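> With the input below, show me the fold.
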Amino acid sequence: MDLLPLIGDVDEFKEIMGIINKEMDLVSLSDENLRRVFMIFEIAGGVVNGRTKQVTEADAEQLWCSSVDGVVAVAKQVIDYACEMNFQDLDGPLKQAVVEILRSACNIVSKQRVFDSSLQGLLEELQVEVGSTMRERLVGGKLENLTKEQDTLPLSWPRNGRISLEWIQLLISTFKWSSWKDPKEFRNVMPVTVVKKLISAASKIMREERNCVKLRVREDSEVIVVGDILGQFHDLVALFEENAGFPSDHRYFVFNGNYVDKGSWGLEVLLVLLAWKVLMPHRVYLLRGNHETKNCTLAYGFWAELCTKFGKKDCKLVFDKCLECFRTLPLATIIAQGVYTTHGGLFRRTCSASTQCSTGEKRQKLDTLSLGSLREFAKVNRFLEDVPENDLLSDVLWSDPSSEAGLRENTKKFGLLWGPDCTEEFLKENHLKLIIRSHEGPDARTGADDARNMLNGYSKDHDTVSGELYTLFTAPNYPQVDGFDNVGAYAVLKPPLFDSPLFLQLKAAEKPEVWNFDVFYFLFFPPSEGINMDDNGIQRRT
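As a prediction, the model looks like this:
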């Protein structure tokens, strides 16, 4: 029987043979799947070489039925096995391989359907399936090396509404893939509906947390403290996969804020961390940084990033949803009763409008600066899009340590500068041994001495009788454009007291070409003025 009229262009089958010959990672296939690939290769070879009489209707039907049923069954087994796996015990490359196998399995199961039993129907479906998704299912190698024709399925919200470890792994894998594409392709793999549901789920959890979250850590656990990430998604993934490991029952994570802006993948960073928060709300803690505010995200790239990734239709909706999330982020943690972490630093005593004064205190700002208490800190209203000047909330997000004694206004307009004497007072008053804050990277410490220049990812800023103060910055080679060639760092706190930090460093991960999302452009042309955009993203004014 002549099959060519039913198949159409022979070039499709040449492409199949080329994929199998040159691009498939056959070593990773099982014997069963390998035999199936050889069968597909023989059919394609027969068509290309005019040996169509060797392919009978019975051959094609038998091949198709066994392939569909067998591959779907194997895919379901893979998913079942993955649900029982402990991903924490796998090294980085092996973990990535498992994620890719799981992605392929989920794709195969989701595309199972009843096919026409006729030969023409079988061949048409075979041609469509192989032509559109063969590479996605079978090609080995790194995601960034896939061809431009490669496509991936859009993520969907879990049917039961519950995020799983496997869903997060797929989220990370999808973001890796999309990061090597044009940013406008992001909307094709991450629907707005999924973004909204994820942000809402995490915001609901964080809204119930206190301004200062107290962590009671298990004695058989460790705590990882992470500084600024600032849109460097690939470095965050490297932190998880190659350095600190993933969150688990025995591994807590505290993130000190500044997830977005400056870098090209702020949304990816934010969504991955929110997913972990939803999955493990009592193991992952996300604090607010000064960049998790409306003014900063308009000025330093996050708004422009969203406009590019979602276009005119949806960027404002996603932006508002992110601002809603930022308002819910807690401001500090106390770990094991001895370690205080926050984004900026110490704060003033105040009775401003954003604070509920205790009985007997007047509702007015104090004329002189004095160090605030955790009791007053607990009452501040953090649920604001932006922070007022000269206020406790702005201090928490913007303050910096100084080598000079005393407490004074910061030259940055927001926050304070505080000296070692203030650190000692705060530690002693609250029975603490250690403060880990973030906020300052190598750009902020330009000209500082070697001990404080942040090129190593951390610095000891104060060493007092009661304890120590460190600044921690996790984004390596920051900023993305004209970086300082710095390494990033994270802190590991171990039992029994968790107050002796071990600082570990990480180098910059391999990443695609950086997209500069018009830094500062939106400081002068905010969205309220009606940026001229089409559905593909931002159009500059001329």
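
> all contacts plus neighbour counts: C-alpha atoms, from now on.
Fine.

> Tell me which residue is most central in the chain.
In the chain, the centroid-proximal residue (CA atoms, centre = their mean) is V269; its distance is 2.6 Å.

> residue contacts, the spatially closest residue to it that is not a sequence neighbour?
Among residues not flanking V269 along the chain, F233 sits closest, at 5.2 Å (CA to CA, 6 or more residues apart in numbering). F233 makes contacts with 265-266, 268-269, as judged by CA atoms under 8 Å, 6 or more residues apart in numbering.

> One more, so I can put them side by side:
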Amino acid sequence: MPPPEISKRVLDAKLEACKFAFSKLSAVKTTRMKNYKQLRTLLMLKEISRRGADRDFLKDPENSVTRILCSVLKQVVSNADRSLKSLRGFHYETLDDQEKQQVTRMIASVQGMGSRKYEPEAVEHHQDDMAEPMEMEIYLGNGDDSVGADFGDIVLDPISWPLESQLTLEWVETLMGLLNQFTWKNSVSEFPVVLPHSVAVSLVDCASQILDKEANCVKINCSSEDARVIVVGDLHGQLHDLLKIFDQSGRPSQNQWFVFNGNYIGRGSWSLEVFLVLLAWKILMPENVFLLRGSSETRVSAEELDFLKETCDRYGEHGPMLYSKCIDCFKMLPLASVISDSVYTTHGGLFQSSRIQEDSANPSLLLGSLEELDKIERRQVGENDDENITLNHVLWSCPWMADGLSESNYKGLLWGADCTETFLKQSNLKMIIRSHEGPDARADREDMGNMLSGYSADHEVESGKLYTIFSASMFSQGSRNYENEGAYAVLEPPNFTEPRFVSYTVENVPRLQHQMRSDGSSSRQLQMWENRTGDGFASMGISNPPSWTVPLSSDPSQSLQLREPSHVFEGLPVPNTIEEPHKSNYDYLFRLISALKQEIQTRDNREKELMDNLTKTKATLEVISQMSSSL
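Purely as a prediction, here's the structure:
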């Protein structure tokens, strides 16, 4: 044992060190902390240094760092609980969008802290709950000294998969909060830090098992007087519209059902996030959340919409595995729902019957029935899609004002009000709510509703009505923003057939510009889609690739039909700073230049070959001439 005077000197030195640390930490402004984790770390360090500077406290053998931590953690938990209650007491209707976003992010920062308990003997078992040592810049009151490295942007704790795959409401809420916060970081490479690849895979696997057991047309029975059903249309990767819907309408519950009509992925920046959030809700409340399949949820559409690129941007080399699992999950999604024996919802619309037309002298398409819909094989997402006519019709069909059932220029059908009446009557239903079309798809259909309010009443017949609903607000296509509202439908008893449509707008949301698509429409009913030239343009989404008639001779009547050479792509790489639609335009121009250069080179080679032949011919003629002269 060291002499008492040495022990005293050591203790005094440690006390002075603690006092110095406490003075420095006390100068740190808590308002400069980026998130709750930083604030929690600062409080613990400050409390430890304060207690360490207390000679009387250190003399008590019962006092230790563990007990100090326990005391601090209890204080943090108490503060978090009070903060959470205060934040949840905000009246959202008095806030603008930016203020709502700030409150939501603050709630996500302290979510779950108030429910934790820390006892001295158990603190050592809660190491994951305590802030880990981190390098961060400490801003002192006088603005002089700093310790460590720059902390950077918001730091988000990763979410872990719960034991026995038992999701809780708190877990799903935390997931939504984390993903919402992440979108403002605008750095997809850090995505696995927030949502590990294993958690995303578990979400898809668990949801796929549930979806696989559901019928093609799910039946939703709402018997309670306070029941409500929320029907949501196309989201197209716009996560903040989904969060807006949940904020306005409330979360799924035992008395509130949600039906999503498909097209979760698409032209927004957050397709994967939208899909994973919905899968989480499906796992948590499988009897109250129903996810239907949209035209985007096929292998071909997913490829055209760069969904693989999106997953790879987030998970790198692990992206293809998750992408493959999502594709497999798509084929498990049901195709339609019937709500309270009154309302039929689906993505596209009506479909052709598999029955044979008896009157062969006057052939026409026959309308399919719910019984036939239940019998089709929906678990197809790839090359065989075209062989399943009914599946394609359900996903791609659209209403129009003319009577009858007619083939469209793509995979679906066009049906009139008479078909709506027939389907409602033979199915004993009162209403159809479908999606698939947004303001872009309706821009050239002046006889139909323009969808700028997020919904349209398309047919009104004796047996009921047909509505189209679209939930992606401020929908963009290339450089054009339609400035439309998104909408969802609220169905309530007694008969659920008088929908109340709620329109909304989400503005000033973060976007990843390089992921925004500029091609096509929400329904992608494009005549030119199947007539593309070259393999390269399909991956770029350019619907009118260069197939140009260009005069390349002095005779204007002689022209050349140019086609893009799929094996050649010349031109400098497009800088990352160039945003859509300019990036696609540059790519387009480079491919055209490539085609022109290749053709010019081909012509040069032909002319060179011709000149060589002429030279050889001339030389031969000269030899013959000389031989003739000598004779």
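
> Let me see the TM-score of these two.
For this chain pair, the superposition-based TM-score is 0.77 by TM-score structural alignment, normalised by the length of structure 1; 480 aligned residues with a CA RMSD of 4.4 Å.

> Over which residues of structure 2 does whichever strand or helix holds the residue nearest to the centre of structure 1 lie when aligned?
V269 of structure 1 is part of helix 266-279, with elements assigned from DSSP states H and E. Aligning helix 266-279 of structure 1 against structure 2 (TM-score structural alignment) gives residues 271-284.

> same question, stretch 330-340 of structure 1
Against structure 2, stretch 330-340 of structure 1 falls on residues 334-344 (TM-score structural alignment).

> Mind telling me what the residue nearest to V269 of structure 1 corresponds to in structure 2?
Aligned partner of F233 of structure 1 by TM-score structural alignment: L239.

> what's the distance between its match and P158 of structure 2?
19 Å (CA to CA, to the nearest Å).

> ditto for A472 of structure 2
Look at A472 of structure 2 and P158 of structure 2: by CA to CA, they are 28 Å apart.

> ok, these two, which is more surrounded?
A472 (32 against 14; other CA atoms under 10 Å).

> how about that one, what does it touch?
233-236, 238, 241, 454, 485-487.

> now S248 of structure 1
Here S248 of structure 1 is in contact with 88, 280, 283 (CA under 8 Å, 6+ apart).

> for K176 of structure 1, helix, strand, or coil?
What DSSP: H, G, I helix; E, B strand; the rest coil gives for K176 of structure 1 is helix.

> corresponding residue for it in structure 2?
Using TM-score structural alignment, K176 of structure 1 sits opposite N180 in structure 2.

> what do you get for R251 of structure 1?
Match for R251 of structure 1 (TM-score structural alignment): Q256.

> Which residue, neighbours along the chain excluded, lies closest to its match?
Closest to Q256 of structure 2 by CA to CA, 6+ apart is R228, at 4.8 Å.

> ok but E437 of structure 2 is inside a helix, no?
No. Assessed with three-state DSSP, E437 of structure 2 is coil; it does not lie in a helix.

> for stretch 274-284 of structure 1, which positions count as buried?
Neighbour-count burial for stretch 274-284 of structure 1, counted by 16 or more other CA atoms under 10 Å, picks out 274-280, 283-284.

> Can you tell me which of the residues you listed is nearest V74 of structure 1?
Compare each of the buried residues of stretch 274-284 of structure 1 with V74 of structure 1 using CA to CA and the shortest gap goes to L279, at 27.3 Å.

> correct me, but that closest one touches E166?
No. Counting by CA atoms under 8 Å, L279 of structure 1 does not reach E166; the two are 10.7 Å apart.

> What segments of the stretch 501-631 of structure 2 are strands?
For the stretch 501-631 of structure 2, the strands defined by DSSP state E, counting those that start in this stretch occupy 549-551, 559-561.

> What helix or strand is the equivalent of H318 of structure 2 over in structure 1 located in?
Per TM-score structural alignment, the equivalent position to H318 of structure 2 in structure 1 is D314. Per DSSP H and E: D314 of structure 1 is located in helix 302-328.

> Count the neighbours of D89 of structure 1 for me.
D89 of structure 1 is flanked by 11 other residues according to other CA under 10 Å.

> And it, how far from S164 of structure 1?
For D89 of structure 1 relative to S164 of structure 1 (CA to CA), the value is 17 Å.

> next one: P154 of structure 1
For P154 of structure 1, the distance to S164 of structure 1 - CA to CA - is 17 Å.

> Also A508 of structure 1?
For A508 of structure 1 relative to S164 of structure 1 (CA to CA), the value is 28 Å.

> what does L346 of structure 1 give?
Relative to S164 of structure 1, and taking CA to CA, L346 of structure 1 is found at 37 Å.

> More neighbours: these two, which one.
L346 (27 against 16).

> right, and the more buried one touches L393 too?
No. Taking contacts as CA under 8 Å, L346 of structure 1 lies outside contact range of L393: 10.2 Å.

> How about the contacts made by the residue nearest to the centre of structure 1?
229, 231-233, 236, 259-260.

> what number of residues lie near the match of R251 of structure 1?
Q256 of structure 2: 19 neighbours (other CA under 10 Å).

> picking that back up, the residue nearest to Q256 of structure 2 -> structure 1?
Using TM-score structural alignment, R228 of structure 2 sits opposite E222 in structure 1.

> give me every residue that touches that match.
So E222 of structure 1 contacts 250-252, 492-495, 498 (CA under 8 Å, 6+ apart).

> Please pick the buried ones from the residues you listed.
Counted by 16+ other CA under 10 Å, these give 251-252, 492-494, 498 as buried.

> so where do the helices sit in the stretch 351-500 of structure 1?
374-377, 392-398, 420-429 (DSSP state H, counting those that start in this stretch).

> ok, now which ones touch L291 of structure 2?
259-262, 278, 282, 333-334.

> go with 7 Å
259-262, 333 (CA atoms under 7 Å, 6 or more residues apart in numbering).
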